[in-house]
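Visitor: Kindly return the folded structure for what I paste below:
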Amino acid sequence: MENFFDHMEEHEDVNMIKLEVNIDNISSEWLGYTMDKLLKEGANDVFYVPIFMKKNRPAYMMQVLCDQKILENIKRIIFEETTTLGIRYYPVTVHRLGRRFVERKTPWGVVKIKQGIYNGQIVQESPEYEDCKNIADRHQIPLKKIYDYVWKKGYKGKET
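Guide: Modelled structure (predicted):
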């Protein structure tokens, strides 16, 4: 539920920056550590895409989305924690759906559901992973079964 109150209403974030970094000659563990640090610093999103660089070297492209207010801290972490020698970054606008949480009863317990609201209508719905995981562990049933149940009983484009 991080940043939930910042994103309750549908809006556009216009002060966002997208950073791209090509990284080779780095351990996967370092990438995971760097991702954790970036998210802890306030990055909205961090992900890696496998790529091939010159001389056909396997590498990763790291992409980071953050508010421009924390750009310098994000760049510092990337330069300190990775093997890159440069960062590309540019402004982007992010259209965010409004969000709200509801609870849905299942035969095994209650699951929180995150709903995405676009123009006043529910257009996305996603069960909270931790709730589903806890139910699966507690009842020794496949995680997939809980998701299937929640989605089957889902919103179908209407209010629940």
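Visitor: okay, CA-based contacts and neighbour counts for the rest of this
Guide: Will do.
Visitor: Return the distance of the residue nearest the centre of the chain relative to residue 67.
Guide: Residue closest to the average C-alpha location in the chain (Cα atoms, centre = their mean): residue 45, at 5.2 Å. According to Cα to Cα, to the nearest Å, residue 45 stands 11 Å off from residue 67.
Visitor: same question, residue 38
Guide: Residue 38 sits 12 Å away from residue 67, taking Cα to Cα as the criterion.
Visitor: Which residues are in contact with the nearest residue to the residue nearest to the centre of the chain once chain neighbours are set aside?
Guide: Take residue 45 and drop its neighbours on the chain: the residue closest to it by Cα to Cα, 6 or more residues apart in numbering is residue 65, 5.1 Å away. Going by Cα atoms under 8 Å, 6 or more residues apart in numbering, residue 65 touches 16, 17, 18, 19, 43, 44, 45, 46.
Visitor: can you rerun that using 10 Å?
Guide: Counting by Cα atoms under 10 Å, 6 or more residues apart in numbering, residue 65 touches 16-20, 38-39, 42-47, 71, 74, 89, 91-92, 94.
Visitor: out of those residues, which are buried?
Guide: Buried subset of those (neighbour count, 16 or more other Cα atoms under 10 Å): 16-20, 38-39, 42-43, 46, 71, 74, 89.
Visitor: Sequence B follows; please return its structure for comparison with A:
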Amino acid sequence: MKKFDHGQEHRDDGMVLIQTNLDDMNPEYCPYITDRLLEKGANDVYWIPILMKKGRPGLMLNVLTDGLLLSEIETVIFEETTTLGLRYMPVSCSRLGRNFEKVSTPWGAITVKTGYKAGKLVHFAPEHEDCAKAAREHGIPIKQVYEYVRAIYISQKSL
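Guide: Predicted structure coming up:
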């Protein structure tokens, strides 16, 4: 399997979506499990609230990973959750080229993540952690930081 520079637009084949439904696990474990899976190399981890048989509330764990990491990811899921089995779906992922740029603000530099399709800018977003840090340190609403950074970025790029 060819590995790609994630800064470049590409398609990842050989990816796997792993799913399991859980109705007997403390949901407070979810953030910890998510962190462990990401540390092992999972590309994405998300939880969906579901209703299971007999109307029991539960969670569906979804993990997107490279097929080469299945063994490590499975180990974390089986060790950290109450599941007895997993579902696997092969998937391909199309990814935009990515870049990170800094925008100067009255609260310090904020990183903006950009996405490119065929060399054209098609998406940009201020980095949440930078915005949250600025908001906390300066006692301002995070939405004010986001809106300011987006406006400055747009004006600089003449979008």
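Visitor: what sits in contact with each of residue 45 and residue 67 of structure 1?
Guide: residue 18.
Visitor: shared neighbours of residue 38 and residue 67 of structure 1, anything?
Guide: Joint contacts of residue 38 of structure 1 and residue 67 (Cα under 10 Å, 6+ apart) are 44, 74.
Visitor: Measure how buried the closest residue to residue 46 of structure 1 other than its chain neighbours is and give me the count.
Guide: Excluding its sequence neighbours, the residue lying closest to residue 46 of structure 1 (Cα to Cα, 6+ apart) is residue 64, at 4.5 Å. With neighbours defined by other Cα atoms under 10 Å, the count for residue 64 of structure 1 comes to 23.
Visitor: and what of residue 158 of structure 1?
Guide: Neighbour count for residue 158 of structure 1, taken as other Cα under 10 Å: 9.
Visitor: Provide a list of residues in contact with it.
Guide: Residues counted as contacts of residue 158 of structure 1 (Cα under 10 Å, 6+ apart) are 121, 122, 123.
Visitor: Pretty sure it sits in a strand.
Guide: No. Residue 158 of structure 1 is assigned coil when assessed by DSSP: H, G, I helix; E, B strand; the rest coil, not a strand.
Visitor: That one and residue 121 of structure 1, how far apart?
Guide: For residue 158 of structure 1, the distance to residue 121 of structure 1 - Cα to Cα - is 7 Å.
Visitor: cool, residue 19 of structure 1 as well?
Guide: Distance, residue 19 of structure 1 to residue 121 of structure 1, using Cα to Cα: 32 Å.
Visitor: Report back the residue of structure 2 that's furthest from centre.
Guide: Distance from the centre of structure 2 peaks at residue 54, with 32.2 Å (Cα atoms, centre = their mean).
Visitor: To which residue of structure 1 is that residue aligned?
Guide: Matched by TM-score structural alignment, residue 54 of structure 2 corresponds to residue 55 in structure 1.
Visitor: re the thing from before, the residue nearest to residue 45 of structure 1: which element?
Guide: Taking DSSP states H and E as the criterion, residue 65 of structure 1 maps to strand 58-67.
Visitor: outside of the helix or strand following that strand, which residues touch it?
Guide: With elements assigned by DSSP H and E, the helix or strand that comes after strand 58-67 of structure 1 is helix 71-81. By Cα under 10 Å, 6+ apart, the surrounding residues in contact with helix 71-81 of structure 1 are 16-19, 21, 26, 30-31, 33-35, 37-39, 41-43, 62, 64-68, 84-87, 89.
Visitor: Going by residue numbers, what spans are strands in structure 2?
Guide: Using DSSP state E, the strands of structure 2 run over 10-22, 44-51, 57-66, 87-95, 97-105, 108-117, 120-126.
Visitor: Of these, flag the one that's most buried.
Guide: Mean neighbours per residue, mean count of other Cα atoms under 10 Å, is largest over those for strand 57-66, with a mean of 21.
Visitor: how far does it sit from the chain's center?
Guide: 13 Å (Cα atoms, centre = their mean, to the nearest Å).
Visitor: and it with strand 44-51, angle?
Guide: Strand 57-66 of structure 2 and strand 44-51 meet at an angle of 160 degrees, taking axes from the mean of the first three to the mean of the last three Cα atoms, to 10 degrees as the criterion.
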